[in-house]
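J.: Everything below, folded, please.
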Amino acid sequence: MEIRMLRYFLTIATEQSFSKAAKVLHITQPTLSRQTRYFEDTLGTELFYRQNKKMYLTESGQLLKKRAEEILLLNDKTEQEFLDRKQEILSGHITIGSVEADNSDTLAMFLEELIAEHPQVHFNIFSSTSDVIMEQLDKGLLDVALLLEPVSTKNYEKITLPRQEKWGILISKESFLANKSQITMEELTGIPLLCSPRYEIQKMMQSLTTEFDQEKLNIVGTFNLIFNIFSLVENKVGAALTIEGAVANRNTEQTIFLPIVPEIKTNCVLVWKKNALLTPTVNAYIEKFKQAF
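T.: Coordinates of the predicted model:
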């Protein structure tokens, strides 16, 4: 059970509102709502119910409230004892690489926490594909990175994030597939596809077609960031093979995401170079992921 989630839980219980609690915690309301749902799923019980536009504790929530207050009191006391021994102010710079994925919000959430706790810290976020990000990481231009599997991490320390990324295709609403809610790998073999240029991704997808008489996917073009491919999808040049998290928050009025069935899911990983000399700022950021996952 994460200390961070216990703080979130008690703040919601006090404020009786997700929006008010989010302001107190200095995070966004969607982030707080999502984390709370995940917390309830982990515990296997509902902690809140809504009545008259306010959030109230369920019986399970009331039990957790008492325990959470005791745990946080002890935690805060312990942390303060160590802080008293270390009076220096954490400052510095952190450079983060990130793929386009649903897990990007986790990366941002912990960065929000770090900045809220240490306003002197500055950051830079570099968005690209896993291959380009790893190249920057190897050159020492990035401190940590969020990558999408499949990817080789033998040269890195890593933390696997639990929320998986779902694969599918992005199509035009005018496509003949627009009336479908999902698509199979067999159906994909006859469709012009736009795909990541990463060898690992193409190999993973091609390997899933072997049961269909060795048919191969018809990849007519490649792309690195999904932003540049929307107009090609809308104009039916091809369907884009991508993860749902890369397009979920985009303006997709002219496009539809179809998940592949049976489901294809991969994880995101936070990585940093093995044996690297990390600054206190980078260590503090990584520690948030270690405590959470």
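J.: Every contact and neighbour count from this point should use C-alpha atoms.
T.: OK.
J.: Count the neighbours of the closest residue to Ile133 other than its chain neighbours for me.
T.: Excluding the flanking residues, the one nearest Ile133 by CA to CA, 6 or more residues apart in numbering is Gly97, at 5.9 Å. Counted with other CA atoms under 10 Å, the neighbours of Gly97 add up to 26.
J.: would Gly97 count as being in a strand?
T.: Yes - counting by DSSP: H, G, I helix; E, B strand; the rest coil, Gly97 is found in a strand.
J.: That one contacts Leu141, doesn't it?
T.: No - with contacts counted by CA atoms under 8 Å, Gly97 stays clear of Leu141, the gap being 9.4 Å.
J.: ok, back up a step: contacts only, for the residue nearest to Ile133.
T.: Gly97 makes contact with Ile125, Phe126, Ser127, Ser128, Ile133, Leu142, Asp143, Val144, Ala145, Leu146 under the criterion CA atoms under 8 Å, 6 or more residues apart in numbering.
J.: next one: Leu208
T.: Counting by CA under 8 Å, 6+ apart, Leu208 has contacts Met185.
J.: For Leu177, see how far away it is.
T.: Separation of Leu208 from Leu177 (CA to CA, to the nearest Å): 20 Å.
J.: Ok, Leu83 next?
T.: Between Leu83 and Leu177 the computed distance is 59 Å (CA to CA).
J.: and this one, so I can compare the two:
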Amino acid sequence: MEIRQLRYFLMLCNELHFSEAANKLGISQPTLSQQIRVVEDELGVPLFDRIGKKTVKTEAGELLESYALQIIQQLENAKNAIADLANLDSGHLRVAVLPSDLDYRLTSLLIDFHKDLPNTKVQVIPSIDILNKVLDNEVDIGVGLAIQADPRLNHIPFFTETYSLYINEEHDLAMQDIISPEDLTMIPLVMYPKGFYGRDLIDDWCKKQEITIHTIMETGSATSLLQLVKEAVGATIQPSQLIESLNFPGIRAIPIKDSPIRELEIFYRNDKYLSRAAKTFMKRLEVSF
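T.: Coordinates of the predicted model:
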């Protein structure tokens, strides 16, 4: 069995359609069909059931897929390790991060990283679906809220912080030293939309506190939310250290009693080769927060 045949097989597993798989592979459909038959003949079992135009994996196909994915990943790891050894500072690093309130923290980190590895290309990809980007090998490492332990991943916790209420300094509550959860129910809020990590964390905390908050406007940008607060459109609930990094005069950050807490972590596939660039980035990340 050849690596090329395994790649053909995996593409068909993904597409479950001979024509589409062949097209993505840049080969003809008869060629793909013939190569799949060669693998099936070698193994002595069918890998796919063909029911009319529908293609489904057999139990043997499911089993081979799991092993083939490991084989291809290990081959990629070997190539990457050799390239890392040969090229040293060159390479390509892809990092998925939380959108909005994390991106502003990364600029100084990226500057320092570039000084260490000036020939490494870095892609920082904002995403609310970091986990699947890591699992699908679309990125090398993910940086986001702590997730449930997953045997496919390595997790590295690196930062914990509380949340505060960000409010216009002319607001009636602006001089308070601390805000109670009950106070939040009376304040019109501008927040991230539901589905954003930061918003989901707040909503889960509200359920535990048995309170309901009310939003009057939702955007996906921390900067736009703080601009709305500055213009007294509403208040917002954001990580407590956000105000230290963004210059927004006219806004106060008031601690919240029994505040929501977010834990940030780095995670990456445990079957993936971790390049020197990835290790350097992760080390920089751990000391930058």
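J.: hang on, the earlier thing: among the contacts of Gly97 of structure 1, name the ones in strands.
T.: Among these, the members falling in strands (DSSP state E) are Ile125, Phe126, Ser127, Val144, Ala145, Leu146.
J.: most neighbours, which of those?
T.: Leu146 (29 neighbours).
J.: can you pull out the helices in the stretch 51-200 of structure 1?
T.: In the stretch 51-200 of structure 1, the helices defined using DSSP state H, counting those that start in this stretch lie at 59-85, 104-117, 130-138, 185-188, 199-207.
J.: Which among these is found nearest to Val237 of structure 1?
T.: helix 185-188 (14.6 Å; CA to CA).
J.: Counting neighbours, which bits of the closest one end up buried?
T.: Using 16 or more other CA atoms under 10 Å as the test for burial, helix 185-188 of structure 1 gives Met185, Glu186, Leu188.
J.: The last one maps to what in structure 2?
T.: By that I understand Leu188 of structure 1. In structure 2, the residue paired with Leu188 of structure 1 according to TM-score structural alignment is Leu184.
J.: if I read this right, that match contacts Gln209, doesn't it?
T.: No - assessed by CA under 8 Å, Leu184 of structure 2 is found out of contact with Gln209, at 11.0 Å.
J.: returning to what we had before: I'd like to know which of the helices of the stretch 51-200 of structure 1 is closest to Ser33 of structure 1.
T.: Checking the helices of the stretch 51-200 of structure 1 against Ser33 of structure 1 by CA to CA gives helix 104-117 as the closest, at 12.5 Å.
J.: what's the closest one packed up against?
T.: strand 121-127, helix 280-292 (3 or more CA pairs under 8 Å, 6 or more residues apart in numbering; DSSP states H and E).
J.: now the angle from it to strand 121-127?
T.: Helix 104-117 of structure 1 and strand 121-127 meet at an angle of 170 degrees, taking axes from the mean of the first three to the mean of the last three CA atoms, to 10 degrees as the criterion.
J.: what comes up buried for helix 104-117 of structure 1?
T.: Within helix 104-117 of structure 1, the residues that qualify as buried are Ser104, Thr106, Leu107, Met109, Phe110, Leu111, Glu112, Glu113, Leu114, Ile115, counting by 16+ other CA under 10 Å.
J.: Can you say which two of the residues you listed are spatially most distant?
T.: Between all members of those, the farthest pair (by CA to CA) comes out as Ser104 and Ile115, at 16.6 Å.
J.: okay, Leu83 and Leu177 of structure 1: which has more neighbours?
T.: Higher neighbour count among Leu83 of structure 1 and Leu177: Leu177, with 14 against 11, using other CA under 10 Å.
J.: what's the more buried one in contact with, if anything?
T.: Shown in contact with Leu177 of structure 1 (CA under 8 Å, 6+ apart): Ile171.
J.: Structure 2: which residue goes with that one?
T.: Using TM-score structural alignment, the equivalent of Leu177 of structure 1 in structure 2 is Leu173.
J.: how far away is its match from Arg269 of structure 2?
T.: Taken as CA to CA, the span from Leu173 of structure 2 to Arg269 of structure 2 is 46 Å.
J.: cool, Pro255 of structure 2 as well?
T.: From Pro255 of structure 2 across to Arg269 of structure 2, the span is 36 Å (CA to CA).
J.: Which one of the helices and strands packed on helix 104-117 of structure 1 lies nearest to Lys66 of structure 1?
T.: Lys66 of structure 1 lies closest to helix 280-292 among those, at 21.7 Å (CA to CA).
J.: Which other helices and strands does the closest one contact?
T.: Short answer (3+ CA pairs under 8 Å, 6+ apart): helix 280-292 of structure 1 packs on strand 92-98, helix 104-117.
J.: at 7 Å instead, please
T.: Secondary-structure packing of helix 280-292 of structure 1 (3 or more CA pairs under 7 Å, 6 or more residues apart in numbering; DSSP states H and E): strand 92-98.
J.: How many residues are close by the residue mapped onto Phe267 of structure 2 from structure 1?
T.: In structure 1, the residue paired with Phe267 of structure 2 is Val271, using TM-score structural alignment. Val271 of structure 1 has 22 neighbouring residues, counting by other CA under 10 Å.
J.: Give me the buried positions along stretch 145-163 of structure 1.
T.: Buried residues in stretch 145-163 of structure 1, counted by 16+ other CA under 10 Å: 145-151, 153, 156, 158-161.
J.: In strands, which of the residues you listed appear?
T.: Among the buried residues of stretch 145-163 of structure 1, the members that lie in strands (by DSSP E) are Ala145, Leu146, Leu147, Leu148, Tyr156, Lys158, Ile159, Thr160.
J.: Among the residues you listed, which one lies nearest to Lys173 of structure 1?
T.: Nearest member of those to Lys173 of structure 1, counting by CA to CA, is Leu148, at 27.3 Å.
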